[in-house]
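Novice: what follows is a predicted structure for the sequence shown.
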Amino acid sequence: MDVKKQEKAVQMIADIRKHQQNSTERVSDLTSQVKDLKHALRLMQENSLVSETTVLSGGESKLNRYVSKSGSIQWKTEQKNLQTPEGVVKVDQYGILDDPNPSCSWQKELQKIASDRSLVRMFMLDPHTPQLDTKLFHHLKKAPKNIVPSIQKVFNDTSGNGAEWIPDEFQPDLYKTFQVERTLASNLAKVQVNRNTVLVPRMDRGGRPYKKGMLTSDDQKYTTSTVSTAQASLSITGMACRYLIDDAAAEDSGIALLPTLQRQIAMDLQDAFEDCMINGDTAGTHQDTISAWNIRSRWGASGLGGTSDHRRCFLGLRAASYDKSTTDDHGAALTYDDFLANVYKMAELGVQDVMCVVSPEVLIKYLLPMDEIATLDKVGPQATVLTGQVAQIAGIPIIVSRFIGNDMQNTGLFTGGGGGLSGMILFNKSSWNIYERKGILLESDKNIGQGAIELVATYRGIMASADAAATKNVSYGFNL
């Protein structure tokens, strides 16, 4: 973590709060303050990106698990037969290139080189990467002693410099970029699922104890109680990004493009997922006029609102609040008591594990001037700080998201622009999870009609709650 960058971001937010509390012209320069807040948030995001680390497990001796009985290396995940007391079952076993928990620094670097090489080759018409092939060759020559015979066997059995046998498939590095904790989604628990429809059992009500009486007869029994159970059915959907790259790309330009492309794909999917977390709706008619909603100019003016719009992937927090009748019209004003009234809408689920998501405008105009708010410079080093948290109020962490718009009407909905209003969301984060079917998959194909290489990145996952439909686990305050 870059301490100086973090301190600069915290100080910028503290300065904005000081201005809001002491200036007589708090709102007159709101645009400039929003710009400064976005800069501070960007510094915090970049800082969390830099702090990403991969945990190494087991050491070099664990590399033997990728060596087969014949002495060959298992490069990618394969299905194996596992003998259990109940019989033989098929399990997926990671290979040396796609294991998310590399054993040592040599394997971690091997995964990065192979991933970079695979991605560069994806957007080349005639894949030819001598620079990366040479880099890979030299790295393999530095393999730990316990797998040197297996590595040498590959070179002895393969013509060329040994790069030919590295699978030209996308490896997990890009997905790790997507997983970096710098978004709203990173604050929710992630549940891995293995099918498109998931049934999540829940206990709506436990048993009821009764008073234990005196024994008065031989057949006397305790009073019975009934446990109330149910299940939530979740359908896993996905998102896709499609890119067209000039087929004249060479290795040098591919290597130069690589970091930008990796980051952009991850950012596109992150932004779309967070937008749906807040503004998604699965109703036949979306609650907002998304055909005209280019929120903060992020998505462009054309192609919005169709059946494939990303805001139709799953139910978002705003729409869920309307469904549960837990919205709160603040009437263009927000005091500390108003904030608590919004929390009150969640009943007992508003007592703990609550998280508040606000727009930059609401944070600056309404929350920072409150005496009750504590920015990170006041929270203290011993406090637990969530990813992206900028402050807290009443013990509730505050996260800023650009996808709470500043162009909504006084109904809390977007109906075509011109409203100029915003809002805030409170939700119990223990009630909402990310259900993930598959990480980022990147595929390429040649488009001879356009003289381009097509890249398609897909991600399959949703945010959902397994609570009963009427459970008040979210609240939306609007007209701010």
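Specialist: That came in fine, so what should we check first?

Novice: drop to CA atoms for contacts and neighbour counts, all remaining ones
Specialist: OK.

Novice: packing partners for the helix or strand harbouring Gln111?
Specialist: Assigned by DSSP states H and E, Gln111 falls within helix 105-122. Identification of packing neighbours for helix 105-122 by 3 or more Cα pairs under 8 Å, 6 or more residues apart in numbering; DSSP states H and E yields helix 130-140, helix 173-179, helix 251-279.

Novice: could these be laid out in JSON lines, adding mean neighbour count?
Specialist: Compiled in JSON lines, the helices and strands packed on helix 105-122 are given as follows (neighbours: other Cα atoms under 10 Å):
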{"stretch": "helix 130-140", "mean neighbour count": "16"}
{"stretch": "helix 173-179", "mean neighbour count": "19"}
{"stretch": "helix 251-279", "mean neighbour count": "18"}
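
Novice: distance to Phe478 for these - can I get that in a markdown table?
Specialist: Listed next are the helices and strands packed on helix 105-122 as a markdown table, based on distance: least, Cα to Cα, whole Å:
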| stretch | distance to Phe478 |
| --- | --- |
| helix 130-140 | 53 |
| helix 173-179 | 31 |
| helix 251-279 | 13 |
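
Novice: what's the one helix or strand Ile462 maps to packed up against?
Specialist: For Ile462, the host element (DSSP H and E) is strand 452-465. When contacts are defined as 3+ Cα pairs under 8 Å, 6+ apart, strand 452-465 packs onto strand 238-246, helix 251-279, strand 432-447.

Novice: alongside the first one, take a look at this:
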Amino acid sequence: MERDTIRAPVLTAAKALDLEGRIGGYLVVWGDATKRDLHGEFFTPDTELGLEWYPRRPVLYQHGLDGEMGPVMIGQIESLRADDTGVWVQAQLDLRSRWARAVMDLVQREVLGWSSGSLPHLVAVGTDGHIRRWPIVEGSLTPSPAEPRYTDAVAVKAAFEALGLPTEDLLERDAGEADENMDIVTGTTGRGDAIKRLPVAQEAVRPHAPAIEVRSKYADLDAVDMAFMHTWLSRSGQWTPSVNFMRELAHKAYRAVDSGQLDAGTLRALPVKSDELMHTGSEGFGQEWVPDVWSSELWRKARAENVVLPLFRIVEMPSNPFELPISGTDPTVYYVPETQDEDDLTLGSTNPIPDSQIGSGKVTLRAKKLALRVGFSAELAEDATLPLIPLYREQALRAMADAIDHVLLNGDTTTAATGNINSDDAAPSATSRVLAFDGLRKLPLVTNAANGQSAGGVPSVALLRSTRFLMDPRYALRPKDCAWIVDGSTYAKLLSISEVATVDKFGPYATVLTGEIAKLDGVPILVSPEMPLTQDDGKANTTGNTKGQAVCVYRPGWVVGYRRRIAATMDYLPYYDAYQMVATVRLAFAPLDSEVASVLYNITV
């Protein structure tokens, strides 16, 4: 959260106090109802600025939002002083940093102004635009202030020299040898020329004053928790998010984007001040992107933490159904002699290079919808809102993400009384999630049964290798593009095979966070809790499943299409005095051909 200062008609810009990187200027300039910034707000001497909180504060460039420099501290504010114009600061840039030297050059060219930064949950702005509380946390130098008046930055030593003032006095006062209360008074000459004053800054606090940490009741919630809380409670009409809540949510959301925890596109609708980050200064700002924060996190978490979904390419479906173009047969490469005759230059039948064609194909993606609905009482929300937010959010996210993995692995559109790989002895329920589309297991078990074989006992290296090579050799011979997916019981059996390298053996190449816990012949082995135990034929019945299985997939041979990312809504049902949470996703899944998976089933576990 930042505030661009209003440039005063006196020397309010960032000014270099000496050649060693000392700068000064007005960080805050007083205004009133007739002197507002471009956002209709203003500081007054009554604004709580927290000048006594810290002995020193960081100097940043563009509040740390510059795409190249980032949040680098380029110096420190050494003193702050409030006077009739505003708050004058003196700061020391760290000229050991190349960034600070570049910024100092801009200061000397008089193209920068000061802008103060605060934290969202500490700020209070009245309905009349009066900024009542703005504890200064940092001071920034910016070329694009929201208030264009009186914020130019100039070098203070150069200003002293231009005004004919002795710089020796400045250096002496910096060393603490001169009167701290001495000012150079502002006035005008008979010719109307302004005589600038350069206030001598006083230390804002004692050198060893303790820092103060202020925590709000939302401090333990992250941006996604707060967005979920907003989505949940604001729908009821019984809770309206406060200005402080929205400010803290905006602050945390931007930090999450900056750290890579949220997609930057999530905040595309958030208002900004000039070219700088803007705080949500009044109710209603940022309301439109709150659901995006929550839904974006659902999708990101599903892709980052699931075992099956991250294996495959994901495309956005502009229509439903969507025909995805894929490559077909390759052109033919020939041996040809050296070109010697003029006839060889023609495109006719005499050309020494025979022609061939590049084949093409397509795969059709048809999006299907998965959904969950959860209800809970208003009393539960009233009595335990804050503790429930992370719990409910995580449960909803995990349930939907697990459902996606389950369908990708076990999907089977068979609705007959027998034959479905998940319910071979009874027809699946009409709302069973596995009916969305055909998944990984069905291809080698049913669609191309030649790509499956029975273990008839415990797994072995020979069985696993031969199963992998049931796929077309052009796929099986690319171990880095393949992956094994097994159930937990089968993995326990694989641990007894010496050729299976577990994470303790392949060290930095382990990716345990995405489920990879072992390798065989360079092919990662992933354990999915969504992989079921089955009957001897690799299909599961409603009861009595005791056999394990291992599916080998060629990852580039499958594609996930989504028509709607995971979206969550929360509604209040007044006639039940209860809440209802609904999460949905529309996605498709398809192989590029029938050779991109194989399976070893009937494993004794």
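Specialist: On my side now, so go ahead. Predicted model only: the values in this text are computed from it and were never measured.

Novice: looking at the helices and strands packed on helix 105-122 of the first structure, which is nearest to Ile166 of the first structure?
Specialist: Between Ile166 of the first structure and those, the tightest spacing by Cα to Cα is seen for helix 130-140, at 9.4 Å.

Novice: re the thing from before, can you tell which of the helices and strands packed on strand 452-465 of the first structure is closest to Ser228 of the first structure?
Specialist: Nearest of these to Ser228 of the first structure, taken as Cα to Cα: strand 432-447 at 21.0 Å.

Novice: average gap between the closest one and the second structure?
Specialist: Compared with the second structure after fitting, strand 432-447 of the first structure deviates on average by 2.3 Å (mean Cα distance after the TM-score superposition for the first structure).

Novice: ok, and what's touching that strand?
Specialist: Strand 432-447 of the first structure is contacted by residues 122-123, 125, 170, 174-175, 185, 188-196, 236, 452-466 when judged by Cα atoms under 8 Å, 6 or more residues apart in numbering.

Novice: which of the residues you listed count as buried?
Specialist: The neighbour count (16 or more other Cα atoms under 10 Å) marks 122-123, 125, 170, 174-175, 185, 188, 190, 236, 452-466 as buried among those.

Novice: could you report the neighbour count for Arg402 of the first structure?
Specialist: By other Cα atoms under 10 Å, the residues close to Arg402 of the first structure number 18.

Novice: that one maps to what in the second structure?
Specialist: Arg402 of the first structure maps onto Pro529 in the second structure, with residues paired by TM-score structural alignment.

Novice: right, and the secondary structure at its match would be what?
Specialist: Following DSSP: H, G, I helix; E, B strand; the rest coil, Pro529 of the second structure is assigned to coil.

Novice: residue contacts, it?
Specialist: 487-488 are the contacts of Pro529 of the second structure under Cα under 8 Å, 6+ apart.

Novice: repeat for Gln389 of the first structure
Specialist: Contact analysis of Gln389 of the first structure by Cα under 8 Å, 6+ apart lists 397-400.

Novice: repeat that with 7 Å
Specialist: 397-399 (Cα atoms under 7 Å, 6 or more residues apart in numbering).
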